[in-house]
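[1] no FASTA, just this:
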């Protein structure tokens, strides 16, 4: 697929996806929204891509909705049209969570509004020391809860801290984000690219099925009704993983102290 506002580079089983509107701080316009939905919505368990690394071109990760573009064409929309537009944006986050591939985000500079949601919908977040994230919606005359942010944030940092930022629209600076566990590591863009590659390499040492089922189980466990429910899911996943040739290869590689050679499914 040809993209206008995304740059997609495939390195083996890793897809590097760069939001590429640097002159607009990678703000989301209808074309970029459609391209993000198209990319993440097309990922399947049998896709050759096994890990996705998401980043922004230039000095920002993503400034959220392109308000200039919206003001020129979207502000006059009626309820039905606005609801359709709203669904198009939120569908990106749903697609990111539903795709079997782990998503690593490198958050550089600002991640506001929808850009904050993109970071939160990722499985792992790395951030530059100048990164700052906020739910800017409430500062624009909207509710502070939008496109999945009010789902993700309390589960990551707790209800009180989430309320602090959703009710005010304040920025979460990089050091606070690290202290809260919202990001895994801080560094320069170069250091974070190296770390993202290392994370992807480690993930690729897992079997394709094992990696996919781990992401799936982590997502379900957050909302599971009990410890027993989570353990039942884990039991199912482990038994499923033992049934293919990859499990035998993983055990053999571990015992022989070599890199495993897994199949593609």
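    That came in fine, so what should we check first? Small disclaimer: the values here were computed from a predicted structure and weren't measured.
[2] drop to CA atoms for contacts and neighbour counts, all remaining ones
    Noted.
[3] nearest residue to the middle of this protein?
    residue 122 (1.8 Å; CA atoms, centre = their mean).
[4] what is the neighbour count of the residue lying closest to that residue once chain neighbours are set aside?
    Spatial nearest neighbour of residue 122, chain neighbours left out: residue 103 (5.0 Å); criterion: CA to CA, 6 or more residues apart in numbering. Residues near residue 103, counting by other CA atoms under 10 Å, number 25.
[5] now do the helices in the stretch 101-250 of the chain.
    Shown for the stretch 101-250 of the chain, the helices assigned by DSSP state H, counting those that start in this stretch span residues 114-121, 149-157, 159-168, 174-180, 189-203, 208-222, 227-242, 245-256.
[6] next one: the longest helix belonging to the chain to chain centre, how far?
    In the chain, assigned by DSSP state H, the helix with the most residues is helix 79-98. Relative to its chain's centre, helix 79-98 lies at 15 Å (CA atoms, centre = their mean, to the nearest Å).
[7] now stretch 165-182
    Centroid separation for stretch 165-182 versus its chain: 17 Å, with CA atoms, centre = their mean.
[8] so what's the closest residue to residue 133 other than its chain neighbours up against?
    In space, and not counting its chain neighbours, residue 133 is closest to residue 111: 4.7 Å by CA to CA, 6+ apart. Residues near residue 111 by CA atoms under 8 Å, 6 or more residues apart in numbering: 60, 61, 62, 63, 64, 119, 131, 132, 133, 134.
[9] same thing but at 6 Å, please
    Neighbouring residues of residue 111 by CA atoms under 6 Å, 6 or more residues apart in numbering: 61, 62, 63, 133.
[10] residues contacting the first one?
    By CA under 6 Å, 6+ apart, the residues touching residue 61 are 107, 108, 109, 110, 111.
[11] A further structure is provided below for comparison with the first:
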């Protein structure tokens, strides 16, 4: 008998993206999303925002993808919203349309945080504005020494409160450092980002993408159901008190213990073998 929930899943190995590049490794476990407008340092458009949000939402039904790498083409991550394709039209919009736009951009972050796959941002060169937000919204961030990360909103007369920055960034780098970056709009160097905990590691430019994909593969080959639970708990526990945290994690861990992965890992340990995680 067909499992109706499993029937809702589909492979993404042959997924065709329209406004960026999407590819997976041979078995589909690691997907790489590449922002691919290198002539303009990979800016975002109305269409790419919408497609990114839709893609991260649909990855919840992926039968193959277990981790995602997000990067940019040709030595830059992303310069943020395209000046002429996004910024200029926004200056002519009325409030209801502006709110629809800011909700659409925020939805990308919401779906990045909600999708079960851990996301690794591989950052090189310019990582600015909404590009910095995408890196911030990832679960892990690695960069090159040339990476320059700037939350530029104040430079164009806007608040630093964009796409969740005032809530998420302080949890990564601390309140004081986040305030400095969001008020001044200055670029955070790669060395600062590493020291402050924004970046998990730095790698030279030629090896960046390979290192990101290698790390993503270690995540994908691990207990991916349990990794998805860890990601969910990391998000949900922001707004919990200690009693709620302990109870939520008790329930989460009991669910993971009920999977075959837990039993398989024990048997593999006892046999001095490597466990195979299947997520069921």
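    Right, received. Where do you want to start? Predicted, not measured: the structure shown is a model, and the values here were computed from it.
[12] tm score of chain vs chain?
    For these two chains in superposition, a TM-score of 0.93 is obtained (TM-score structural alignment, normalised by the length of the first structure); 264 aligned residues with a CA RMSD of 1.7 Å.
[13] that older thread, roughly how far apart are whatever residue of the second structure lines up with the residue nearest to residue 133 of the first structure and residue 32 of the second structure?
    Residue 111 of the first structure maps onto residue 127 in the second structure when the alignment is built from TM-score structural alignment. Separation of residue 127 of the second structure from residue 32 of the second structure (CA to CA, to the nearest Å): 18 Å.
[14] please apply the same query to residue 180 of the second structure.
    As judged by CA to CA, residue 180 of the second structure and residue 32 of the second structure stand 32 Å apart.
[15] for residue 143 of the second structure, same thing?
    Applying CA to CA, the value for residue 143 of the second structure to residue 32 of the second structure is 16 Å.
[16] returning to what we had before: quick check: the aligned residue for the residue nearest to the centre of the first structure in the second structure?
    Per TM-score structural alignment, residue 122 of the first structure is aligned with residue 138.
[17] contacts only, for its match.
    119, 120, 121.
[18] wait, the first one touches residue 139, no?
    Yes. Taking contact to mean CA atoms under 6 Å, the distance of 5.2 Å between residue 119 of the second structure and residue 139 places them in contact.
[19] ok so, going back, and which of the contacts of residue 138 of the second structure is nearest to residue 216 of the second structure?
    residue 120 (6.7 Å; CA to CA).
[20] tally of neighbours for the closest one?
    25.
[21] burial of the counterpart of residue 50 of the first structure in the second structure, as a residue count?
    If you follow residue 50 of the first structure across to the second structure using TM-score structural alignment, you land on residue 66. The number of residues packed near residue 66 of the second structure is 27, by other CA under 10 Å.
[22] wait, doesn't residue 66 of the second structure sit right on residue 220?
    Yes. The criterion here is CA under 6 Å, and residue 66 of the second structure meets it with residue 220 at 4.8 Å.
[23] which among the contacts of residue 138 of the second structure gets closest to residue 257 of the second structure?
    Closest to residue 257 of the second structure out of those is residue 119 (24.2 Å), distances taken as CA to CA.
[24] for the closest one, what are its contacts?
    By CA under 6 Å, 6+ apart, residue 119 of the second structure lies in contact with 68, 69, 138, 139.
[25] residue 57 of the second structure: which of these is nearest?
    Closest approach between those and residue 57 of the second structure, by CA to CA: residue 68, at 13.0 Å.
[26] could you tell me whether the closest one really is in a strand?
    Yes. Assessed by DSSP: H, G, I helix; E, B strand; the rest coil, residue 68 of the second structure belongs to a strand.
[27] list the contacts of it.
    30, 31, 32, 119.
[28] separation between the aligned residue in the second structure for residue 221 of the first structure and residue 204 of the second structure?
    Residue pairing (TM-score structural alignment): residue 221 of the first structure is matched to residue 237 of the second structure. Counting by CA to CA, the separation of residue 237 of the second structure from residue 204 of the second structure is 35 Å.
[29] likewise residue 229 of the second structure?
    Per CA to CA, residue 229 of the second structure is found 32 Å from residue 204 of the second structure.
[30] neighbour-wise, which of the two wins?
    Counted by other CA under 10 Å, residue 229 of the second structure and residue 204 do not tie: residue 229 has more neighbours, with 18 against 13.
[31] once you drop chain neighbours, what's closest to that one?
    Leaving aside its chain neighbours, residue 229 of the second structure sits nearest to residue 252 (6.8 Å; criterion: CA to CA, 6+ apart).
[32] what's the answer for residue 220 of the first structure, then?
    Closest residue to residue 220 of the first structure apart from its sequence neighbours, by CA to CA, 6+ apart: residue 230 at 7.9 Å.
[33] map that neighbour onto the second structure.
    Match for residue 230 of the first structure (TM-score structural alignment): residue 245.
[34] number of nearby residues for that match?
    15.
[35] ok, the equivalent of residue 195 of the first structure over in the second structure to residue 252 of the second structure distance?
    In the second structure, the residue paired with residue 195 of the first structure is residue 211, using TM-score structural alignment. The gap separating residue 211 of the second structure from residue 252 of the second structure is 30 Å, by CA to CA.
[36] now swap in residue 55 of the second structure and tell me
    26 Å.
[37] go on, residue 27 of the second structure?
    Residue 27 of the second structure sits 28 Å away from residue 252 of the second structure, going by CA to CA.
[38] ok, these two, which is more surrounded?
    Taking other CA under 10 Å, residue 27 of the second structure and residue 252 do not tie; residue 252 has more neighbours (16 against 11).
[39] quick one: map residue 95 of the first structure onto the second structure.
    Alignment note: residue 95 of the first structure maps to residue 111 in the second structure; criterion TM-score structural alignment.
[40] surely that match meets residue 55?
    No. Contact criterion CA under 6 Å: residue 111 of the second structure and residue 55 do not qualify, at 8.5 Å.
[41] so the two - more neighbours on which side?
    Between residue 111 of the second structure and residue 55, residue 111 has the larger neighbour count (other CA under 10 Å), namely 20 against 17.
[42] let's have the contacts of residue 68 of the second structure in a markdown table, adding secondary structure and distance to residue 198 of the second structure.
    Converted to a markdown table, these look like this (DSSP: H, G, I helix; E, B strand; the rest coil; distance: CA to CA, whole Å):
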| residue | secondary structure | distance to residue 198 of the second structure |
| --- | --- | --- |
| 30 | strand | 22 |
| 31 | strand | 22 |
| 32 | strand | 21 |
| 119 | strand | 14 |
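[43] residue 166 of the second structure: which of the residues you listed is nearest?
    residue 119 (20.3 Å).
[44] residue 205 of the first structure versus the residue nearest to residue 220 of the first structure, what's the distance?
    Distance, residue 230 of the first structure to residue 205 of the first structure, using CA to CA: 24 Å.
[45] which of residue 143 and residue 32 of the second structure has more neighbours?
    residue 143 (30 against 23).
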